[in-house]
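Q: no letters, just coordinates:
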């Protein structure tokens, strides 16, 4: 929470370097929750969270992403993700059409924020198509999920050294299968899980748990027909 407050303070001062540096230290499940508590209107610990969001929107264009350094990549990506999740709009200049690490990470960050905010299946479909033809986006997907879960160390240039078992990452994905909306579920079963399986075929020794979680989600009801069909397809492949 202290680091999340430092990030908010950097935003309020208009200090992009300090803000991004603090955001970069908020990569992980618990840290993400702390950031949400800072800026989410219904649960914020600050008096005027909307002011933090407004200042952050102004700040985003002043971040120097050309350095492509690791802290900037992660910090800027988190900023993009949180703003997209809050506003439902990805910053206009965020795109995947580049070979740079920072752009790939921020592009994915915006997509995930959009899925969580809007539940738009088209956004998940478009991201899946982009990833199919981009080795960088595929590597970024593994790196993002694996580092967020703490199974893969944060390394420069999205380097994937070795092939550790993705135990904590698998647990995070299984929890998301249960809890998050249909568009995000579609993203998981069509994009995230297949890419993670290409890296760790055992899925953190949790393939059976994943299949069970998807089955239970289907039993509880999946409104979107495409998400239901894709979920059934993945279950068949897992078994």
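A: Arrived safely. This one's a predicted model, so the numbers in the text were calculated from it and none came from an experiment.

Q: going forward, measure contacts and count neighbours with C-alpha atoms only.
A: Noted.

Q: which residue packs closest to residue 209, ignoring adjacent ones?
A: residue 174 (7.6 Å; C-alpha to C-alpha, 6 or more residues apart in numbering).

Q: okay, now that neighbour: neighbour count?
A: 21 (other C-alpha atoms under 10 Å).

Q: immediately after the helix or strand containing it, which helix or strand?
A: Element membership for residue 174, per DSSP states H and E: helix 167-179. Once the chain leaves helix 167-179, the next helix or strand it forms, by DSSP H and E, is helix 182-187.

Q: so for the following helix or strand past that next one, what gets flagged as buried?
A: Later in the chain than helix 182-187, the nearest helix or strand by DSSP H and E is helix 193-199. Using 16 or more other C-alpha atoms under 10 Å as the test for burial, helix 193-199 gives 193, 194, 195, 196, 197, 199.

Q: repeat that for stretch 145-159.
A: The neighbour-count criterion (16+ other C-alpha under 10 Å) identifies 145, 146, 147, 148, 149, 150, 151, 152, 154, 157, 158 as the buried residues of stretch 145-159.

Q: can you tell me what sits against it?
A: Identification of contacts with stretch 145-159 by C-alpha atoms under 8 Å, 6 or more residues apart in numbering yields 27-29, 69-70, 101, 139-140, 143, 160, 164-169, 172.

Q: those residues in strands, which ones?
A: The subset of the contacts of stretch 145-159 located in strands under the criterion DSSP state E is empty.

Q: please enumerate the strands of the chain.
A: Under DSSP E, the chain gives no strands.

Q: got another, please set it beside the one above:
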């Protein structure tokens, strides 16, 4: 008998299960469903013992059943995830690329994981438009953990065989880049450049020249990738000076911080969306875990930029202060950065 997943987790693949078995696991019977869901007995009888019942039920019937049988929503989500993932896996297998699934995937992470697999399939097929669309969606929908794992050659990688091949193919897609016009494509192109820079497949002087949001976003993407790869303090100091001198880079910083993982549609006019709680959650985590050049980015660019949009609430100030205090206790080797973090920590405490 197959083990049940931990509460809130999903096993892969989700095998087809007859409606009868799902109903019985929910502590109900045939007549209970007929009464509560108000589904005709003849309709339910036709679906009852069929493992493929979900593909044969009408949309209205599915809605009625999900409303009264507790396990159905989770099961249908798992079946949908399995179908999407297997489609992408077939594409990758044909290219000689094998995927290593995480040991545990939460139910609310399946969309992010299937999108990351779609990113890998699009790279393998050279589908630039599909690739940028998926990367753009991943940016604002919070899929970065799984998308990053496609490019990461370390133990957290989603790719068990063919990782270097996938990285090389992604670099080829980037090298053949054409001008992007939509905001989604701009973001997708920037994310691709960021990942390739972070994992060493893209080099460049990262100079910012054109006075457009597209250029500003691409520049920031490569700078952040370089910081995470090389812990380059000189690069960070140069970028800080650029931001201080250029209102367009300031606007791009704000827009980027507020749209990343926001769950909101990307504003096509580059207006600033509402500040989502996830913005500060990311900063608190990164302040403790990432390298010193990125810590300098947080203290000198990101946090001041967010404060300029709206004063920090007391609870946020407390969380940020605790994170920077923890980093100070762990030790900061760069003297200038240590002074800056200490000064920011004091300001946060009021």
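A: Good, I have the coordinates. All of these numbers come straight from a predicted model, not from anything done at the bench.

Q: care to give me the TM-score?
A: The TM-score (TM-score structural alignment, normalised by the length of structure 1) is 0.90; 235 aligned residues with a C-alpha RMSD of 2.1 Å.

Q: what's the counterpart of residue 234 of structure 1 in structure 2?
A: Using TM-score structural alignment, the partner of residue 234 of structure 1 in structure 2 is residue 344.

Q: check contacts around that match.
A: residue 299.

Q: counterpart of residue 131 of structure 2 over in structure 1?
A: In structure 1, residue 131 of structure 2 lands on residue 19 (TM-score structural alignment).

Q: can I assume that match is in contact with residue 4?
A: No: Residue 19 of structure 1 is beyond contact range of residue 4, at 9.4 Å (criterion: C-alpha atoms under 8 Å).

Q: neighbour-wise, which of the two wins?
A: residue 19 (27 against 24).

Q: separation between the more buried one and residue 97 of structure 1?
A: Taking C-alpha to C-alpha, to the nearest Å as the measure, residue 19 of structure 1 falls 26 Å from residue 97 of structure 1.

Q: before we move on, what about residue 119 of structure 1?
A: In terms of C-alpha to C-alpha, residue 119 of structure 1 sits 24 Å off from residue 97 of structure 1.

Q: so which of these two has more stuff around it?
A: Taking other C-alpha under 10 Å, residue 119 of structure 1 and residue 97 do not tie; residue 119 has more neighbours (18 against 11).

Q: report the contact partners of the residue mapped onto the more buried one from structure 2.
A: Correspondence of residue 119 of structure 1 to structure 2, assessed by TM-score structural alignment: residue 231. By C-alpha under 8 Å, 6+ apart, the residues touching residue 231 of structure 2 are 291, 292, 293, 294.

Q: surely the first one is in contact with residue 228?
A: Yes: applying C-alpha under 8 Å, one finds residue 291 of structure 2 in contact with residue 228, separated by 6.9 Å.

Q: residue 296 of structure 2: neighbouring residues, count only.
A: For residue 296 of structure 2, the number of neighbouring residues by other C-alpha under 10 Å comes to 23.

Q: aligned partner of residue 71 of structure 1 in structure 2?
A: Alignment note (TM-score structural alignment): residue 71 of structure 1 maps to residue 184 of structure 2.

Q: any idea how far the residue nearest to its match when sequence neighbours are not counted is from residue 245 of structure 2?
A: Closest residue to residue 184 of structure 2 apart from its sequence neighbours, by C-alpha to C-alpha, 6+ apart: residue 136 at 5.0 Å. Counting by C-alpha to C-alpha, the gap from residue 136 of structure 2 to residue 245 of structure 2 is 28 Å.

Q: quick revisit: residue 210 is in contact with the residue nearest to residue 209 of structure 1, correct?
A: Yes: the pair residue 174 of structure 1 and residue 210 qualifies as a contact (C-alpha under 8 Å) at a distance of 5.7 Å.

Q: dump the residue contacts of the spatially most central residue of structure 2.
A: In structure 2, the residue lying closest to the centroid (C-alpha atoms, centre = their mean) is residue 143, at 1.6 Å. Neighbour list for residue 143 of structure 2: 112, 113, 115, 116, 137, 261 [criterion: C-alpha under 8 Å, 6+ apart].

Q: quick one on the thing from earlier: mind listing what the residue nearest to residue 184 of structure 2 touches?
A: Counting by C-alpha under 8 Å, 6+ apart, residue 136 of structure 2 touches 184, 185, 186, 187, 188, 189, 191.

Q: repeat that for residue 299 of structure 2.
A: With C-alpha under 8 Å, 6+ apart, residue 299 of structure 2 has these contacts: 340, 341, 344.

Q: any idea how far the counterpart of it in structure 1 is from residue 9 of structure 1?
A: The equivalent of residue 299 of structure 2 in structure 1 is residue 189 (alignment by TM-score structural alignment). Noted for residue 189 of structure 1: a distance of 38 Å to residue 9 of structure 1, by C-alpha to C-alpha.

Q: the strands in the stretch 1-150 of structure 2, which residues?
A: Secondary structure of the stretch 1-150 of structure 2, counting by DSSP state E, counting those that start in this stretch: strands at 98-99.
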